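Visitor: Sequence unavailable; structure follows:
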């Protein structure tokens, strides 16, 4: 692997490692350890990327790894707690993360064109026509379903319609390959039932 790729990957992970929020993860020999939340998220993104595509491009690997870069520095609570506020927060995050990822790539020796490509993928600029952008979206959806959906469902369990609607929107964002991998995820019976309801409707 190109040394500039390894350097960029390390810089991205160094940023993730500064996340003050820690999560418990079962490591080698089934020993539980605490690691920064966004580093764990990056690891899971890479895991699902390699399930989706066994030979992803170098630039896609960097873009996938750079999702949520310094996400904790712009709290959701800084924006109105409504849909417009959520969309504004998400847009601000994507722009900031893309700029930071682009700067890291440039600092590690990537051309301006390649660095801009990584930034465009992080922003998901062309979801409808860009195959790699669709892969990244699939991967993000898979991590949500595998790692975050149960918690989301518990927090919003009183509003079943909202949960099912979120599942429908998530499913609609994914490709056929994404759907195939999603159906292989081990989930609680409650989560499975909600997904079946979302797909049926």
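Guide: Done, it's in. Bear in mind the structure is a predicted one, so any value in this text is a computation, not a measurement.
Visitor: only C-alpha atoms for contact and neighbour calcs from this point on.
Guide: Fine.
Visitor: Residue 178 is in contact with residue 138, correct?
Guide: Yes. Contact criterion C-alpha atoms under 8 Å: residue 138 and residue 178 qualify, at 5.2 Å.
Visitor: Among those two, which residue is more densely surrounded?
Guide: A side-by-side neighbour count of residue 138 and residue 178, using other C-alpha atoms under 10 Å, places residue 138 first with 27 against 22.
Visitor: What is the longest helix seen in the chain packed up against?
Guide: Counting by DSSP state H, the longest helix found in the chain is helix 83-107. With contacts taken as 3 or more C-alpha pairs under 8 Å, 6 or more residues apart in numbering; DSSP states H and E, helix 83-107 sits against helix 3-16, helix 112-123.
Visitor: In it, which residues are buried?
Guide: By 16 or more other C-alpha atoms under 10 Å, the buried positions in helix 83-107 come out as 86, 89-90, 93-94, 96-106.
Visitor: What is the neighbour count of residue 38?
Guide: Neighbours of residue 38 (other C-alpha under 10 Å): 27.
Visitor: Just want the most central residue of the chain.
Guide: residue 140 (3.6 Å; C-alpha atoms, centre = their mean).
Visitor: before we move on, back to that, identify, out of the helices and strands packed on helix 83-107, the most deeply packed stretch.
Guide: Ranked by mean neighbour count under mean count of other C-alpha atoms under 10 Å, these are led by helix 112-123, which reaches a mean of 21.
Visitor: which residues sit against that helix?
Guide: By C-alpha atoms under 8 Å, 6 or more residues apart in numbering, the residues outside helix 112-123 that reach it are 59-60, 62-64, 66-67, 94-95, 97-99, 101-103, 105-106, 132-133, 136.
Visitor: In this structure, mark out all the strands, start to finish.
Guide: 22-26, 32-36 (DSSP state E).
Visitor: Serialize those strands to CSV and add fields for distance to residue 199 and mean neighbour count.
Guide: Formatted as CSV, the strands of the chain follow (distance: least, C-alpha to C-alpha, whole Å; neighbours: other C-alpha atoms under 10 Å):
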stretch, distance to residue 199, mean neighbour count
strand 22-26, 31, 14
strand 32-36, 34, 14
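Visitor: Second structure follows, compare the two:
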């Protein structure tokens, strides 16, 4: 096993400890482990020649996320932003620890952390591939759940923000996904406003 494989195995072992579960096609997965697999899949689909650094980042983008539940922060916008900032730091630290354990060098660790922290979004190609993949995972696996929780106006705002985060490859992939009738209608409204 090479160092990249060793690091991925460490990431996966850790994410399998997520006490939250998700059932997809009758199979139960630890929540963050499932989403790490999906993010990795989308990164490879969007960028078939993805570097080891980008693949590693995709497998640990949200590592250990269950350790900082959203409910432990104030429900307002400031609380939300603090939660997101603290999560990003947690993910970057955990990724670095496991990569070091796998014998990876400092430059590789910093490069993975750069992507996880979304530094230079829009100008760094790999960071943007990751952002596209994150949006696609949301649209493919979480969008329907959001549809059940939010009214049309809120969903249109969420979709517009999601769309604005993506570049053309992400947008084209998003349009190829299957949505229910309300999901399609809201995407259409969001893109035409």
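Guide: The structure has been received and is ready for your questions. Here the structure is a predicted model, which is why all the values come from computation and not from measurement.
Visitor: Compare the strands of the first structure and give me the one nearest residue 184 of the first structure.
Guide: strand 22-26 (20.8 Å; C-alpha to C-alpha).
Visitor: Summarise which helices and strands the closest one is packed against.
Guide: Against strand 22-26 of the first structure (3+ C-alpha pairs under 8 Å, 6+ apart) you get strand 32-36, helix 37-52.
Visitor: at 6 Å instead, please
Guide: strand 32-36 (3 or more C-alpha pairs under 6 Å, 6 or more residues apart in numbering; DSSP states H and E).
Visitor: tilt between the strand it packs on and strand 22-26?
Guide: Between strand 32-36 of the first structure and strand 22-26, the angle comes out at 140 degrees (axes from the mean of the first three to the mean of the last three C-alpha atoms, to 10 degrees).
Visitor: which residues touch strand 32-36 of the first structure?
Guide: 17, 19, 21-26 (C-alpha atoms under 6 Å, 6 or more residues apart in numbering).
Visitor: One more pass at 8 Å, please.
Guide: So strand 32-36 of the first structure is in contact with 16-27, going by C-alpha under 8 Å, 6+ apart.
Visitor: With residue 91 of the first structure as the reference, measure out to residue 84 of the first structure.
Guide: Separation of residue 84 of the first structure from residue 91 of the first structure (C-alpha to C-alpha, to the nearest Å) stands at 11 Å.
Visitor: How about the aligned partner of the residue nearest to the centre of the first structure in the second structure: what's its closest non-neighbour residue?
Guide: By TM-score structural alignment, residue 140 of the first structure lines up with residue 134 in the second structure. Among residues not flanking residue 134 of the second structure along the chain, residue 39 sits closest, at 6.4 Å (C-alpha to C-alpha, 6 or more residues apart in numbering).
Visitor: Counterpart of the one you found over in the first structure?
Guide: Residue 39 of the second structure maps onto residue 45 in the first structure, by TM-score structural alignment.
Visitor: what sits against that match?
Guide: 64-65, 139-140, 143.
Visitor: With residue 141 of the first structure instead?
Guide: Neighbours of residue 141 of the first structure in contact, by C-alpha under 8 Å, 6+ apart: 170, 174.
Visitor: Output the residue interval of the second structure matched by stretch 176-192 of the first structure.
Guide: Using TM-score structural alignment, stretch 176-192 of the first structure pairs with 168-184 in the second structure.
Visitor: returning to that earlier point: so which of the strands of the first structure is nearest residue 10 of the first structure?
Guide: Of all the strands of the first structure, strand 32-36 sits nearest to residue 10 of the first structure, with 14.8 Å by C-alpha to C-alpha.
Visitor: Run the angle between the closest one and helix 37-52 for me.
Guide: Counting by the same axes, to 10 degrees, strand 32-36 of the first structure lies at 100 degrees to helix 37-52.
Visitor: okay, the angle between strand 32-36 of the first structure and helix 3-16?
Guide: Going by the same axes, to 10 degrees, strand 32-36 of the first structure makes 100 degrees with helix 3-16.
Visitor: quick one: strand 32-36 of the first structure to chain centroid distance?
Guide: 19 Å (C-alpha atoms, centre = their mean, to the nearest Å).
Visitor: Can you say which of the helices and strands packed on helix 83-107 of the first structure is nearest to residue 161 of the first structure?
Guide: helix 112-123 (29.1 Å).
Visitor: whereabouts in the second structure does stretch 58-69 of the first structure align?
Guide: Against the second structure, stretch 58-69 of the first structure falls on residues 52-63 (TM-score structural alignment).
Visitor: The matching stretch: which residues count as buried?
Guide: 53-63.
Visitor: Throw the helices and strands packed on helix 83-107 of the first structure into a markdown table and include distance to residue 74 of the first structure, thanks.
Guide: Converted to a markdown table, these look like this (distance: least, C-alpha to C-alpha, whole Å):
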| stretch | distance to residue 74 of the first structure |
| --- | --- |
| helix 3-16 | 14 |
| helix 112-123 | 16 |
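Visitor: Out of the ones you listed, the one nearest residue 77 of the first structure is which?
Guide: Here helix 3-16 is closest among these (C-alpha to C-alpha), at 20.5 Å.
Visitor: Done for today, thanks.
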